[in-house]
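> Give me the fold of what follows.
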Amino acid sequence: MTDLHLELDGATLAYDVTGPEDGPIVIAAHGLTHSRANERASWVFDWSALPEVGFRLIRYDARGHGRSTGRRDPEDYGWPRLADDLLAFAQHVAGDEPVDIIGTSMGVGTALTAATRTPERFRRFALVIPPTAWATRPAQAQLYEAGARFIEERGLDAFVRGSTSLPPLPILDAAGVWPPPPADIAETLIPTVLRGAAATDLPDPELIAVLPHETLLLPWADDPAHPVSTSQRLAELLPNATMHVARTPGDLRAWGPRIVDLFSA
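Just a heads-up that it's a prediction; the model follows:
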């Protein structure tokens, strides 16, 4: 698949497009340390049904991830800066047309931060495995900072070996997709990206509570980095949200059809 590119301040975003030229646009924003490539490598984040039913699916690598470039400035990897990128990217690919968004983990933070600034930019949201936020964020931030120091001191290979020795996430282990794909970021940049993530959080709840968009929340169970509590709080705040908690591989396979139903309504 041929990459297209968008030049931004401090980064060049790489992206690709599938589906009809005149189809409604869906932008997919991936998770921290992931990319288009390693999300495609797992059937869990398979959004390919959207182009098949007439949507124009546009997936991009966040700055510093995958085939996108980035610089060594932690502020570049917080959700406010990534939201700047998403808004610029949406303008680039869709003009003034509102777009639908699939946000996964970090992509959830990116999408909600962007929406609190420019709600008219978006139509509907599919928010997949929302990450730690608010009360649960400080502990996760400490883990990111510890990971950054570990990689600087002992290298990425040692970090990966240590990560693979951790207990598997039950739902992914049952689905046969554990361990997850490795980080798709240059080793020299990973500590910077982790520190950017450690310094960021979702917008204040009162800003989220006024977002009118139809929203589908798709958490999975038993993952401290993506606790169901975040989705439960978002479901309370967002006035037009529904939530489905994935507990089995079959629940994961339902994600794609649920998203198609949301965007097709």
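
> make it CA atoms for all contacts and neighbour counts henceforth
OK.

> where along the stretch 151-265 of the chain do the helices fall?
For the stretch 151-265 of the chain, applying DSSP state H, counting those that start in this stretch gives helices covering 156-164, 170-174, 190-198, 205-208, 228-237, 249-253, 255-264.

> Any buried residues in the fifth one, and which?
Spelled out, that is helix 228-237. Val228, Ser229, Thr230, Ser231, Gln232, Leu234, Ala235, Leu237 (16 or more other Cα atoms under 10 Å).

> and this one, so I can compare the two:
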Amino acid sequence: MRRHPVREGRFRHRGAELVYDVHDVHDVHRDAGEGDAGEGPLAVYAHGGFASQAAEDRMGLFDWTPVLAAGRRLVRYDARAHGRSTGEPVDDDYTYPSLAGDLLALLDHLGARRPVDAMGASMGCGTVLHAAVRAPDRFSRLVLLIPPTAWTTRAAYASDNRRSAATIERAGVDAWLAARRAAPRPPVVADVPEVPPTPAGPVLPAVLRGLARSDLPSLPKIAALPHPTLILAWADDPGHPLSTARTLADTLLHADLHVARTRADIHAWGARIAEFLTRPGP
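Below you'll find the predicted structure:
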């Protein structure tokens, strides 16, 4: 993401300090010498597991500039224990429903009186879906990026996470990182820079076990969601299988699915999201 001036904010919720950045549409216009355009409708983004805002920016995967240019006020935040946010080594703090509570608390802190657009990648996708199921009236549109393994494919992932937590506690973080580096990467992101996990070593086992206890909401609950939804997936990634994305697309009432097979496809996601957020409703 091209860096624009941002305003950092912080608030406390359930024993943690959560840090967020506000990117306004006027950040784009100011760069272009067009003056201050004010604040646009609110869109909130939740990042993937073990990452952070800064980590995703270093990876260079997602370009949010088109979303800003389309008039959205974008809030990106560091999940509990990730990046600049704090967190305790408590497994239940890192389940999807618990992280959804953090997202809803952020909306309260921001004073969001109208429904907001919510976007989330991987772990953030689970966060957004659980928040939408719990409080559907708080959201207008959903953007689900690289939906994680879920339902029938979740058990193997959960087992791997529990083994990873045990490895860290027995042999240290470096042993776990070595195993991660040895695993094959999806071809579509094979050349993306690898970044170390942002949760601190003492918290990592709790994060892993919390995610192991997580799953996406049940299909009947997802089917009841009324929100227009854009699903952005990529191919050949066992951790984010197309089966999840396709099941979501088949289950949600108003869903569009797009699958990236090249880096150019991923680079176009920002423009695709901007078009989706500004199109007339169904």
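
> TM-score of the superposition?
Remark: TM-score between the superposed chains equals 0.95 [TM-score structural alignment, normalised by the length of structure 1]; 262 aligned residues with a Cα RMSD of 1.2 Å.

> so which of the helices of the stretch 151-265 of structure 1 is the most packed in?
Highest mean neighbour count of the helices of the stretch 151-265 of structure 1: helix 190-198, a mean of 23 (counted as mean count of other Cα atoms under 10 Å).

> Skipping adjacent residues, who's closest to Val193 of structure 1 in space?
Computed as Cα to Cα, 6 or more residues apart in numbering, the closest residue to Val193 of structure 1 that is not its neighbour in sequence is Tyr77, at 5.6 Å.

> Which single one of the buried residues of helix 228-237 of structure 1 is nearest to Ala90 of structure 1?
Distance to Ala90 of structure 1, by Cα to Cα, is smallest for Leu234 among the buried residues of helix 228-237 of structure 1, at 23.5 Å.

> Trace the closest one over to structure 2, please.
With TM-score structural alignment defining the correspondence, Leu234 of structure 1 maps onto Leu248 in structure 2.

> same deal with Phe122 of structure 1?
In structure 2, the residue matched to Phe122 of structure 1 (TM-score structural alignment) is Phe139.

> ditto for Ile102 of structure 1
Match for Ile102 of structure 1 (TM-score structural alignment): Met119.

> same thing with Asp84 of structure 1?
Per TM-score structural alignment, Asp84 of structure 1 is aligned with Gly101.

> so which strand or helix has Phe89 of structure 1?
Using DSSP states H and E, Phe89 of structure 1 falls within helix 79-94.

> can you list the residues that contact whatever helix or strand comes next after that helix?
The C-terminal neighbour of helix 79-94 of structure 1 among helices and strands, as given by DSSP H and E, is strand 99-104. By Cα atoms under 8 Å, 6 or more residues apart in numbering, the surrounding residues in contact with strand 99-104 of structure 1 are 24-31, 90, 108-111, 121-130, 263.

> downstream neighbour of strand 99-104 of structure 1 in the secondary structure list?
Downstream of strand 99-104 of structure 1, the first helix or strand assigned by DSSP H and E is helix 106-117.

> Find the nearest non-adjacent residue to the alignment partner in structure 1 of Trp64 of structure 2, please.
Counting by TM-score structural alignment, Trp64 of structure 2 lines up with Trp47 in structure 1. Excluding the flanking residues, the one nearest Trp47 of structure 1 by Cα to Cα, 6+ apart is Gly256, at 5.7 Å.

> before we move on, what about Leu169 of structure 1?
Nearest non-adjacent residue to Leu169 of structure 1, counting by Cα to Cα, 6+ apart: Asp223, 6.6 Å away.

> which one in structure 2 is aligned with that neighbour?
Match for Asp223 of structure 1 (TM-score structural alignment): Asp237.

> Val189 is in contact with that match, correct?
No - using Cα atoms under 8 Å, Asp237 of structure 2 is not in contact with Val189, being 9.6 Å away.

> distance from the strand or helix carrying Arg10 of structure 2 to structure 1 after superposition?
Under the criterion of DSSP H and E, Arg10 of structure 2 resides in strand 7-13. Strand 7-13 of structure 2 differs from its equivalent in structure 1 by a mean of 1.7 Å after superposition (mean Cα distance after the TM-score superposition for structure 1).

> I'd like to know which elements that strand is packed against.
Helices and strands touching strand 7-13 of structure 2, by 3 or more Cα pairs under 8 Å, 6 or more residues apart in numbering; DSSP states H and E, are strand 16-23, helix 96-110.

> Using JSON lines, lay out these together with distance to Arg30 of structure 2.
Output for these, formatted as JSON lines (distance: least, Cα to Cα, whole Å):
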{"stretch": "strand 16-23", "distance to Arg30 of structure 2": "12"}
{"stretch": "helix 96-110", "distance to Arg30 of structure 2": "23"}
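
> can I get those in a markdown table with distance to Val173 of structure 2 and mean neighbour count?
Formatted as a markdown table, those follow (distance: least, Cα to Cα, whole Å; neighbours: other Cα atoms under 10 Å):
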| stretch | distance to Val173 of structure 2 | mean neighbour count |
| --- | --- | --- |
| strand 16-23 | 23 | 20 |
| helix 96-110 | 23 | 20 |
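
> Of the ones you listed, which is nearest Arg73 of structure 2?
Closest to Arg73 of structure 2 of the helices and strands packed on strand 7-13 of structure 2 is strand 16-23 (Cα to Cα; 5.9 Å).

> Report how many residues lie close to the nearest residue to Asn240 of structure 1 once chain neighbours are set aside.
Sequence neighbours aside, Glu214 is the residue nearest to Asn240 of structure 1 in space, at 5.0 Å (criterion: Cα to Cα, 6+ apart). Other residues near Glu214 of structure 1 come to 16 when the count uses other Cα atoms under 10 Å.

> gap between whichever residue in structure 2 pairs up with Glu214 of structure 1 and Gly48 of structure 2?
Counting by TM-score structural alignment, Glu214 of structure 1 lines up with Pro228 in structure 2. Using Cα to Cα, to the nearest Å, Pro228 of structure 2 is found at 22 Å from Gly48 of structure 2.

> circling back: and the match of Trp64 of structure 2, that's in a strand?
No - counting by DSSP: H, G, I helix; E, B strand; the rest coil, one finds Trp47 of structure 1 to be coil, located in no strand.

> Am I right that Ser221 of structure 2 is in contact with Val133?
You called it Ser, but residue 221 of structure 2 is Lys. Yes - when contacts are counted by Cα under 8 Å, Lys221 of structure 2 is listed as touching Val133 (6.7 Å).
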